[in-house]
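Colleague: just coords:
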C-alpha cells in the first residue's frame, strides 16, 4: 500500500512537471489539437522510459527525466526559422528529430570515451553551489508567473489563482514538516490533491478534454522521416556537451542524498551518459522533446524523505502506462498549472538549502572560491536578463546558450575555478 502511494506520488509529480513544455512547443509550431495531444503523449512516454532505463541500467538513482531546457530553447529558436530555413512547421520538427538522433550518438561516444567522468571531477562544492543557485534563480520567475496565473494568453495577474497557490504552498510546507512520518513521505501527493480540489471548487481548474480513442500506442517518426543539415548537427553536438553538465549535477546531488555515506561511484556517470544517449535517440525516434535528468528530483526526495528507488521505478512504469490510455492522460493533463508550480516552488526551496550546505564544504582557497561564485552569479543572472531579441542573427547553438544563464554561469564557474587552481600550482612547479 505504502509503495503504491509513493509510486503514484512520483507519477503525478513527473507528469505535472512535464506537461508545460510539449503544450508550449506545440503552440509555437501551430499543431492541431490532435497533433498536440500526440506530441504530449510521446514526450511523456519517452520521459517515463528514460527514467526507467536510468533507474535500472544507468545511474540507478531516483532522478526523474524531464524536457531539457536547452532542447526547449532550441525548439523555440527553430520555430522562428519556419518559412526562412524550413518550408513548414513539420519540416522544422523533422530537422529537430534528426538533431536529437545526432545528440544521442554523440552522447554515447562521449560516455564511452570517459569524458563524462572527467567532467564530474570539475563539479566541486564551489561549482555545485553556483549551479544550484542559478537553477533556482532561473526558475523562480516561471514559478511566480505560473502561480499568479500569468501566461502569454493572460498577461495580467489573477488574484484568486495567487491566493489559492499561496494556500497550496503553505500546505506543502506544513505537510513536509509534519511530525507524522507518513504525512511527510506523501506530502507532495497530498498537496497536489488539495490544490486540485481547491481549484475545482473555485472554478479555476481546466476542463478535461475528450479523447478520440481509449487506447493509443505512441508513433515512431510521427512527423515523418528525420532530416539532417549542418546547422542542426552543429547545434545538437554543442547542446549535448551542455546537457552533460545537467546530468553530472543531477547525479552528484542525488548521490549526496541517497548515498552520502558511500564513496562516489565513477562508473555511475559513464552508465548515466550511455543511457542518456539512448534516451536522446528515443526522443528523436518518437518525435518528442529531448530529456535530461532533473536536478529538482533532489528537492523532491528531500521534501518527502523517500530515498528508495523502488517507488520511483514503479512511478516510471505508471507514467508509461497511462500514456497508452488517452482518457487517463487527459485527466492528468487537467491538473491546474498553478498547483504544479506551487508544489514545485516548495521543492526548489530545498535546493537553496542544499546550495548553502555545499558552501559550507569550501575549506581551501575560500577567497578565490567566493570570487568565482561572485563573478559566476553576476554573469549567469545577467544573462537571464538579456532580451531574446539581443541574440538575433547568431547561430542557433549560441542563441540557445546565451538564453540560458544557468549554463553560462556554471561554465564560467568551472573555467574560473580551474584557472585559480592552475595559478596556485604554478609556483610549485617552479
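Modeller: Thanks, I have it. Because the structure is predicted, anything quoted here is derived from the model rather than measured.

Colleague: switch to C-alpha atoms for all contacts and neighbour counts from now on
Modeller: Noted.

Colleague: how close does the closest residue to residue 386 other than its chain neighbours get to residue 73?
Modeller: Distance criterion CA to CA, 6 or more residues apart in numbering; nearest residue to residue 386, sequence neighbours excluded, is residue 403 at 7.4 Å. Distance of residue 403 to residue 73, computed by CA to CA, to the nearest Å: 8 Å.

Colleague: what does residue 97 give?
Modeller: For residue 97, the distance to residue 73 - CA to CA - is 15 Å.

Colleague: alongside the first one, take a look at this:
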C-alpha cells in the first residue's frame, strides 16, 4: 500500500473531522434539553464533547486497539439516558436527582469496565460474537441509524411533516455521494463524504434562509456534575452497570468488523487496552456530564466509503476536533452546519454496513430450520425499533432501556441462539435425491 501524501492525509483528516462532528453535535443538545440545562451548560457540554471525543479517538488509535475507529458517545447509552429522563416525572423524581444518580452509576460502571477489561473480558465476548451475531449487529445498527438519518434529512427533526426543500437537497446529496462512490475516480471517491458535506453546506447557505444565530456565551468547560448533585441510587447504579456491560458489544463489533478491512487479527493485549480506555472515558463522562463512550461500529461504513484505512488521517481529524472544542468561535461556526446535510451524506456511508452484514453470512447455509438463527434476532430487533418509546411505560424503569432497545434485544437473542443451539447439526439436511432413492427402495 502506497503511503498517502501530506495533502491527502490532511484532506482525509478534514473528512474525519466532519464525520466526528456530524455524529457528535446532536447528542449534547438533546441531553441538555432532557436535563433542562441552561444555554451556558449546553454550550459547555458541546465543547467538552468535541475535546474529549478527539482525545478519546487519539488515545484508542495510539494506545488502545490501534485502529482507525471513532471513539464517541455511545448511541446505546444515549438512548438509555433519554429514555430514563423522559420517564423521570412518572417515577416521582426530578431530572436533577436522576442526573446525579446516573452520574454516579456511570462512574461506577466505567470503573467496573476498566477492571474487567484489564482482566480480559474481551476474550469471553469475542468467543460469543460469531459471524451470525456480527451480521445481526450490522443489520440492526444499519436499520436503526438509517431511520434516524432519514428523519433528519427529511426535516422531521424540527417539524411534524416532511420539509420539501430540505428533502430535495438531501436526495440530491445522496445521488451525488453515491455517484462519486461508484463512478468517481479513486482520488475523488476517497473524499466523497467530504465533498458531499461541503457541497450541501454551501447550497444550504445560498438557497435556504438563515436562522438567527445564537449569541456567544461564556462557557464553563470543566464544570463537574452539570446534570445534578451526585446521589446514590441502587436502581440507577444497577441499570448503569448493566448498560455499561451491554455497551461492550460496540467494542467487539467494531474491532472484529475492521479486521477484514485491514487484513489483521486483534490481539488480547489490544482488546484489554481498548476496554480499559473505554472504561476510563466513561468515568470522565460521568464526572463532566457526557454520554459514556464506545468505538463506533458506523466507522466501518465510513472506511468502506472512503477506502482510506490508515490511522494518521483519523488522528489528524481528532486533533482538529479537539481544537474545534477549544476555540469557541470555531465551535460556533461548525454548529451552523445543517443537520440534514450531515444526515444525508452519512446515510450513504452507513449503507456500507450492509456489506459487512452480508460478508459475515458468506458460506453459511440456511434451511427451513436454520433460518431462525438470523431471521428471529433481526426481525425482533426491527419490530421493537418501530414501537413508540412511550409504549414501554409499563416496563419497570430498571430494565426499560434494555427491553425498549431493538438493537440490544436482537443482539442478545442472537448470542443466545448461537451459543445454545448446534446449528451445524441442523444444517446437515439430506439431499432430495437421496431421500427419494430411500423411499423407492
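Modeller: Ah, there it is. Note that this is a predicted model, so its numbers are computed, not measured.

Colleague: returning to that earlier point: more neighbours: residue 97 and residue 73 of the first structure, which one.
Modeller: Counting neighbours by other CA atoms under 10 Å for residue 97 of the first structure and for residue 73 shows that residue 97 has the greater number, 32 against 19.

Colleague: map the more buried one onto the second structure.
Modeller: Residue 97 of the first structure maps onto residue 103 in the second structure when the alignment is built from TM-score structural alignment.

Colleague: can you check residue 297 of the first structure too?
Modeller: Under the alignment (TM-score structural alignment), residue 297 of the first structure pairs with residue 299 in the second structure.

Colleague: now the helices for the stretch 301-441 of the second structure?
Modeller: 311-326, 328-334, 339-351, 353-360, 372-385, 400-403, 406-420, 423-426, 432-440 (DSSP state H, counting those that start in this stretch).

Colleague: nope, the stretch 101-250 of the second structure is what I was after
Modeller: Per DSSP H, counting those that start in this stretch, the stretch 101-250 of the second structure carries helices over the ranges 121-128, 131-153, 164-182, 186-189, 192-207, 234-246, 248-262.

Colleague: so which of the ones you listed is the most surrounded?
Modeller: The highest average neighbour count among the helices of the stretch 101-250 of the second structure, using mean count of other CA atoms under 10 Å, belongs to helix 131-153 at a mean of 23.

Colleague: what's the average distance of it to the first structure?
Modeller: Taken over the aligned residues, the distance from helix 131-153 of the second structure to the first structure averages 1.2 Å (mean CA distance after the TM-score superposition for the first structure).

Colleague: run a quick neighbour tally on residue 42 of the first structure.
Modeller: Per other CA under 10 Å, the neighbour tally for residue 42 of the first structure reads 28.

Colleague: hmm, it is touching residue 284, no?
Modeller: No: assessed by CA atoms under 8 Å, residue 42 of the first structure is found out of contact with residue 284, at 10.5 Å.

Colleague: aligned partner of residue 344 of the first structure in the second structure?
Modeller: Mapped onto the second structure by TM-score structural alignment, residue 344 of the first structure lines up with residue 346.

Colleague: can you pull the contacts of that match?
Modeller: 19, 149, 193 (CA atoms under 8 Å, 6 or more residues apart in numbering).

Colleague: from residue 354 of the second structure, how far off is it?
Modeller: 14 Å.
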